[in-house]
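**Student:** Here is a sequence together with a model predicted from it:
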Amino acid sequence: MNFWKLAYKMNWVTAEQLRLAVKTEKNPYGEITPEQYKEITGVDF
């Protein structure tokens, strides 16, 4: 998660792009959880 936090902070990815890295039923290979997404972006997944 530290990589994604840094990537978002440095504007390497947008919140919309970061959604693609979240583990969901459709994307079981994601790298972060919806809770971590909210922690990084401050926005509910």
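**Tutor:** Nice, thanks for sending it over.
**Student:** Please make it C-alpha for all contacts and neighbour counts, starting now.
**Tutor:** Noted.
**Student:** Against which helices or strands is the helix or strand hosting Tyr37 packed?
**Tutor:** Tyr37 is located in helix 34-41, with elements delineated by DSSP states H and E. Taking 3 or more Cα pairs under 8 Å, 6 or more residues apart in numbering; DSSP states H and E as contact, the helices and strands that helix 34-41 lies on are helix 2-9.
**Student:** here comes the other one, which I'd like you to weigh against the first:
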Amino acid sequence: MSFWQKAFKYGWIDAESLKGAVKTETNPFGEITPEEYKDITGVEFA
């Protein structure tokens, strides 16, 4: 289990805040992919 999975599972971070960790064109330093975001939260990354 990754750090971000644990953080979300234990409520250390919510789905909205987790979006800041997603690697995108505007955030090339993100640590997780949009697919990993969906796996962690169960919600499609938008």
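**Tutor:** That came in fine, so what should we check first? In this text the structure is predicted, and so the values were computed from the model without any measurement.
**Student:** what's the TM-score here?
**Tutor:** Here the TM-score for the pair of chains, by TM-score structural alignment, normalised by the length of structure 1, is 0.97; 45 aligned residues with a Cα RMSD of 1.0 Å.
**Student:** circling back: once aligned to structure 2, how far is the helix holding Tyr37 of structure 1 on average?
**Tutor:** Compared with structure 2 after the fit, helix 34-41 of structure 1 shows a mean deviation of 0.1 Å (mean Cα distance after the TM-score superposition for structure 1).
**Student:** Now which residue in structure 2 aligns to Val22 of structure 1?
**Tutor:** Alignment note (TM-score structural alignment): Val22 of structure 1 maps to Val22 of structure 2.
**Student:** ok, its match - contacts?
**Tutor:** Counting by Cα atoms under 8 Å, 6 or more residues apart in numbering, Val22 of structure 2 makes contact with Gly30, Glu31, Ile32, Thr33, Pro34, Tyr37.
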